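In: sequence and predicted structure below; questions after.
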Amino acid sequence: MEYSLEIDGTPETVPGGTGILLLHPSTGETDRMDTDFLKTDTDRFFVVSTRTTAREVKQKLEYYDVDESRAEILDTLSIERGYSRRTSDHVHYVAAPDDVDGIVEQVRRFLERHDGKLRISFDSVTELAYYAGEEDALEATERLLTLLAEHDAIGLFHLSEEVHDADVVDDFRSLFDGIVDLDEDGNVTATF
């Protein structure tokens, strides 16, 4: 299965199983790129959020005019922070943002429940590394990329370059089929 991409400098299409690493400055404007990725050529999508709550993800989708009826969201923050939450068919929770196994399991369930063109957005791997440690974040990313390949889905994984040592960034880079680099000025370069 081929998926269209609407990100500057990337191929017009990529095959199912493709993982894309979005490298960005810590202050980078990634929401536009993320939502362009999610609303293009997609039947269903799953947003894993270790950076914001489900409510904030919904606001982002609404602001960028993304069809929320296709969305499912994994909120990793609300339970640990004691926020009120309502589980639904479209919003899921894990106990804490360092619950790597719980996160991977929720993605697996999403991919098994749905057919068609499926996309995953992981925002952000940097936050996962902050909570769970870089080694666990790297291992979780590998597991998620394996799931994408098994289910012919594609994924966009956010990583803030400034926060990690260069060797850690290189370790993440080596896992991905495509790298999209967003600089401070909003310029995009891509390598596939």
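Out: Cool, got the structure. Residues are numbered from 1 along each chain as shown.

In: okay, CA-based contacts and neighbour counts for the rest of this
Out: Will do.

In: what about the closest residue to Lys58 other than its chain neighbours, how many residues close to it?
Out: Leaving aside its chain neighbours, Lys58 sits nearest to Glu68 (7.6 Å; criterion: CA to CA, 6 or more residues apart in numbering). Glu68 sits with 15 neighbouring residues when counted by other CA atoms under 10 Å.

In: if I look at Glu68, how far off is Ile7?
Out: Going from Glu68 to Ile7 by CA to CA, to the nearest Å gives 20 Å.

In: also this one, for the comparison:
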Amino acid sequence: MEYSLEIDGTPETVPGGTSVLLLHPSTGETDRIDTDFLKTDTDSFLVVSTRTTAREVRQKLEYYDVDESRAEILDTLSIERGYSRRSSANVHYVSAPDNLDAIVEHVEGFLEAHDGKLRVSFDSITELAYYAGEEPTLEATKRILELLEAHDAVGLFHLSDEVHDERVVDDFRALFDGVIDLHEDDTVDVEF
């Protein structure tokens, strides 16, 4: 299965199983790239959010005119922070952002429950590493990438390159098929 990509500098299409790392400065405007990734050539998509709540993810999708009927959101923050939460058919929660097994299991459940062209956005690996540690996060990321490959899906994973040392960034970079490097001035370098 081929997936269209409508992100400047990337290939026009990529095969199912492709994973893309979005490297960005901590203040980088990633929403445009993320939503361009999600709204193109997609039957269903999952947003795993370790950085914002489900409500904030919904606002982003609405602002960028992404079809929310195709969305499923996994909110890893609200329970731990004590926010009120309303479960629905397309919003789910895990107890805390360091609950790596529950996050991986939810990604697997989403991929198994949906047909067609499936995308996963993971925002962000940096936040996950903050809560769970860099090595466990690296392992969990590998598990998710294996699931994408097994289910012919594609994924975009956010990582702030200012927060981690160069070795850690390189370790994550090595896992992915493509890297989009977003700079402070919103220009991008792309390597596939």
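Out: Received, thanks. This one's a predicted model, so the numbers in the text were calculated from it and none came from an experiment.

In: please work out the TM-score for the two chains.
Out: The TM-score (TM-score structural alignment, normalised by the length of structure 1) is 0.99; 192 aligned residues with a CA RMSD of 0.4 Å.

In: quick one: the longest helix along structure 2 to structure 1 mean distance?
Out: Longest helix in structure 2, counting residues (DSSP state H): helix 134-150. Helix 134-150 of structure 2 differs from its equivalent in structure 1 by a mean of 0.4 Å after superposition (mean CA distance after the TM-score superposition for structure 1).

In: packing partners of the helix or strand just after that helix?
Out: Next in sequence after helix 134-150 of structure 2, counting helices and strands by DSSP states H and E, comes strand 154-160. Contact partners of strand 154-160 of structure 2 among helices and strands, from 3 or more CA pairs under 8 Å, 6 or more residues apart in numbering; DSSP states H and E: strand 19-24, strand 118-123, helix 125-132, helix 134-150.

In: 6 Å instead, please
Out: Strand 154-160 of structure 2 sits against strand 19-24, strand 118-123, helix 125-132, with contacts defined as 3 or more CA pairs under 6 Å, 6 or more residues apart in numbering; DSSP states H and E.

In: how about residues contacting it?
Out: Residues outside strand 154-160 of structure 2 that contact it (CA atoms under 6 Å, 6 or more residues apart in numbering): 16-26, 119-126.

In: residues in contact with Arg44 of structure 1?
Out: Arg44 of structure 1 makes contact with Arg70, Leu118, according to CA under 6 Å, 6+ apart.

In: one more pass at 7 Å, please.
Out: Arg70, Ala71, Lys117, Leu118, Arg119 (CA atoms under 7 Å, 6 or more residues apart in numbering).

In: neighbour-wise, which of those residues leads?
Out: Of all these, Arg119 has the most neighbours under the rule other CA under 10 Å, reaching 29 neighbours.

In: can you tell me what that one aligns to in structure 2?
Out: Residue correspondence to structure 2 (TM-score structural alignment): Arg119 of structure 1 is matched to Arg119.
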